[in-house]
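# sharing a model that was predicted from the sequence below.
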Amino acid sequence: MTDVTLSLSPSLSPVRAGSGSTEGQSWLTSLADWTVSLMEVIGPVGAGVAIALENLFPPLPSEVVLPMAGLTASRGSFTLFEALLWTTLGSVVGAFALYGLGRWLGAGRLRAFAAKMPLLHPEDVDRTVAWFERHGGKAVFFGRMIPIFRSLISIPAGVAKMPLWRFGLLTGAGSLIWNTIFVLAGYLLGENWHIVEEYASILQYIVIAAVGIGLAWFLYSRVRSLLAARKDA
């Protein structure tokens, strides 16, 4: 993830590098600027809106949005408690939207989709749902603290029809821990908030690498099984 450096004036208005033009700036810097502007306009609710959007669009990094909420709170626009409250509420709202998508898709639609895909089988969906029914609680709670999965974990929870109260409780608890780490980092580090984003990037790269390795192994195993079946036929 690209390093981001942002300096704020006492009024919380973003001060861009160079002549003030946005040319040449990273999209993460623009995202940080937009997040601060949103929170300046509508207060802590803006932090909740921003983190809800982060849940719906995983490429938006919470490692940028959350420290901005802490930084804005440190400047006195709202309290640290309000930053934590609204970012957690935003996380839960965004997660429930994806949960609803999972409920709408359902195991039946996913099984039909898997049946049409060359390397997937309907039984893969059944095994996934069965696994989630056994371990879904831990998956949702800890998944809220893993980049990328923190958003996507809500979809299989909906497919498996996890009870709403349980999903909401686990999502809220996991989100509160994750949000607190990054909001506090922004609150305590101030304009050096980007330091925590750099370390969070390492975790994100590890997750992406693990997903890539897992996907490669799945494709290798499935192709190998398919070739063996054709050979025996």
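Arrived safely, thanks for sending. Remember, predicted model here, so these are calculated numbers, not experimental data. Residues are numbered from 1 along each chain as shown.
# from here on, contacts and neighbour counts on C-alpha atoms
Noted.
# could you give the number of residues near P122?
Look at P122: counted by other C-alpha atoms under 10 Å, it has 18 neighbours.
# quick check, it in contact with R111.
Yes - checked against C-alpha atoms under 8 Å, the pair P122 and R111 is within contact range at 4.5 Å.
# so which bits of the lengthiest helix in the chain are buried?
In terms of residue count, the longest helix belonging to the chain (DSSP state H) is helix 194-232. By neighbour count on 16 or more other C-alpha atoms under 10 Å, the buried set for helix 194-232 is H194, V196, E197, A200, S201, Q204, V207.
# from M162, how far out is the third one?
Meaning E197. Distance of E197 to M162, given as C-alpha to C-alpha, to the nearest Å: 32 Å.
# just the fourth one next, same as before
As defined by C-alpha to C-alpha, A200 lies at a distance of 30 Å from M162.
# all strands for this structure, in order.
Using DSSP state E, the strands of the chain run over 7-8, 14-15.
# on contacts alone, who are the packing partners of the first one?
In other words, strand 7-8. Counting contacts by 3 or more C-alpha pairs under 8 Å, 6 or more residues apart in numbering; DSSP states H and E, strand 7-8 packs against strand 14-15.
# how far away from the center of its chain is the strand it packs on?
26 Å (C-alpha atoms, centre = their mean, to the nearest Å).
# one step back: could I get the buried residues of helix 194-232 as CSV with distance to L31?
Converted to CSV, the buried residues of helix 194-232 look like this (distance: C-alpha to C-alpha, whole Å):
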residue, distance to L31
H194, 13
V196, 16
E197, 13
A200, 17
S201, 16
Q204, 18
V207, 22
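# here comes the other one, which I'd like you to weigh against the first:
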Amino acid sequence: MQQIINSFFALIGHYSLLAYIVIFAVAFLESFAFIGLLIPGTVFAASVGILAAHGVLEIYFVIIAGSLGAILADLASFYLARLYGEKLILKKICLKYQPYVDQGYRFFENHGGMSVFWGRFIGLIRPVIPFIAGLLKMEPGKFCVYAVFSGILWGVIYFGAGYLFGASWKLVEAWLGRVGLILVALAVLGYLGKQFWKRIKHD
């Protein structure tokens, strides 16, 4: 995966449209059922944010591409489990990651519908919670609200953290902890909102 990330960074200067497509694809795979357990999405997102801070990419398009990929992955995982979950749960890939499935079940039992929101920010169960929500036949409308809101906030926080803090990777890691989650969201939203209004006034 690291080699793929390095190759991506080497190409984006020449193919910016392709870069946004890759951002979408990585965000999708990082959140998709079980596959996401193999992809270091947090590192990728923060690194892309750092590149945007240096003007290589446009941060607004980065957030849109990443958030859209994450949201669609949640929806795909949810409906996959809702329609075929009982058959898939006995497959080899599900059995291989049974501890994460069990952890996801416990998390869902403790937090109910909000688990879809909070699970977005916990790496090891992020790709599992939407699948479990589908297995447990969560109401689709309610799931979509949590998935869309958390997906947008995830994009703002993780790409935005890299964008705000630049090359200070230790600071990014510290602020991306659960304790600083809300503070990061407020800081990033405030900064991007300010820049957006400046751009409107300038135009």
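Yep, it's here. Only a predicted model underlies this, so the values are computations on that prediction, with no experimental measurement involved.
# list the TM-score for the superposed pair.
The TM-score (TM-score structural alignment, normalised by the length of the second structure) is 0.63; 161 aligned residues with a C-alpha RMSD of 3.4 Å.
# now tabulate the strands of the first structure in CSV and tack on distance to P147 of the first structure and mean neighbour count.
Below are those laid out as CSV (distance: least, C-alpha to C-alpha, whole Å; neighbours: other C-alpha atoms under 10 Å):
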stretch, distance to P147 of the first structure, mean neighbour count
strand 7-8, 26, 16
strand 14-15, 26, 16
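# export these to a markdown table and tack on distance to Y99 of the first structure?
Shown next, in a markdown table, are those (distance: least, C-alpha to C-alpha, whole Å):
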| stretch | distance to Y99 of the first structure |
| --- | --- |
| strand 7-8 | 37 |
| strand 14-15 | 35 |
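# longest helix anywhere in the second structure?
helix 59-88.
# what's the mean distance for it versus the first structure?
Here helix 59-88 of the second structure, set against the first structure after superposition, deviates by a mean of 2.1 Å using mean C-alpha distance after the TM-score superposition for the first structure.
# one more: stretch 144-160 of the second structure?
Per aligned residue, stretch 144-160 of the second structure averages 1.9 Å (mean C-alpha distance after the TM-score superposition for the first structure).
# may I see the buried residues of that stretch?
144, 146-148, 150-160.
# next: stretch 75-86 of the first structure.
Buried residues in stretch 75-86 of the first structure (16+ other C-alpha under 10 Å): R75, S77, F78, T79, L80, E82, A83, L84, L85, W86.
# cool, stretch 107-127 of the first structure as well?
Result for stretch 107-127 of the first structure [16+ other C-alpha under 10 Å]: buried residues A107, L110, R111, A114, A115, H121, P122, V125, D126.
# map L164 of the first structure onto the second structure.
Aligning on TM-score structural alignment places L164 of the first structure opposite P140 in the second structure.
# residues near its match, how many?
With other C-alpha under 10 Å as criterion, P140 of the second structure counts 14.
# is it true that G174 of the first structure touches R144?
Yes - contact criterion C-alpha under 8 Å: G174 of the first structure and R144 qualify, at 5.2 Å.
# ok so, going back, could you export the buried residues of stretch 107-127 of the first structure as CSV, including distance to L66 of the first structure?
Listed next are these as CSV, based on distance: C-alpha to C-alpha, whole Å:
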residue, distance to L66 of the first structure
A107, 34
L110, 33
R111, 37
A114, 37
A115, 40
H121, 39
P122, 39
V125, 34
D126, 36
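# quick one: which of these is nearest L60 of the first structure?
Minimum distance to L60 of the first structure across those is 26.2 Å, recorded for L110 (C-alpha to C-alpha).
# hmm, V125 and the closest one touching each other?
Yes - contact criterion C-alpha under 8 Å: L110 of the first structure and V125 qualify, at 6.7 Å.
# separation between T35 of the first structure and A112 of the first structure?
40 Å.
# I157 of the second structure -> the first structure?
Under the alignment by TM-score structural alignment, I157 of the second structure pairs with I181 in the first structure.
# what's its match in contact with, if anything?
By C-alpha atoms under 8 Å, 6 or more residues apart in numbering, the contact list for I181 of the first structure is empty.
# mind checking how far it is from A47 of the first structure?
The value you get for I181 of the first structure to A47 of the first structure, if C-alpha to C-alpha is used, is 15 Å.
# likewise for V36 of the first structure?
Counting by C-alpha to C-alpha, the gap from V36 of the first structure to A47 of the first structure is 9 Å.
# where do the helices sit along the second structure?
2-11, 16-31, 41-53, 59-88, 92-96, 98-111, 114-119, 129-135, 140-165, 169-175, 181-202.
# highest mean neighbour count out of those helices?
helix 129-135 (a mean of 27; mean count of other C-alpha atoms under 10 Å).
# for that one, packing partners?
helix 59-88, helix 98-111, helix 114-119.
# next, format these as a markdown table and append distance to K198 of the second structure.
Below are these laid out as a markdown table (distance: least, C-alpha to C-alpha, whole Å):
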| stretch | distance to K198 of the second structure |
| --- | --- |
| helix 59-88 | 14 |
| helix 98-111 | 40 |
| helix 114-119 | 31 |
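# quick one on the thing from earlier: pull up the overlap in contacts between V36 and A47 of the first structure.
A69.
# count of neighbours near L38 of the second structure?
12.
# and it, what's its match in the first structure?
Here L38 of the second structure is matched to P59 in the first structure, going by TM-score structural alignment.
# so what's its match up against?
I148.
# and what of the one 5 residues further on?
For V64 of the first structure, the contacting residues are L28, L31, A32, H194, E197, by C-alpha under 8 Å, 6+ apart.
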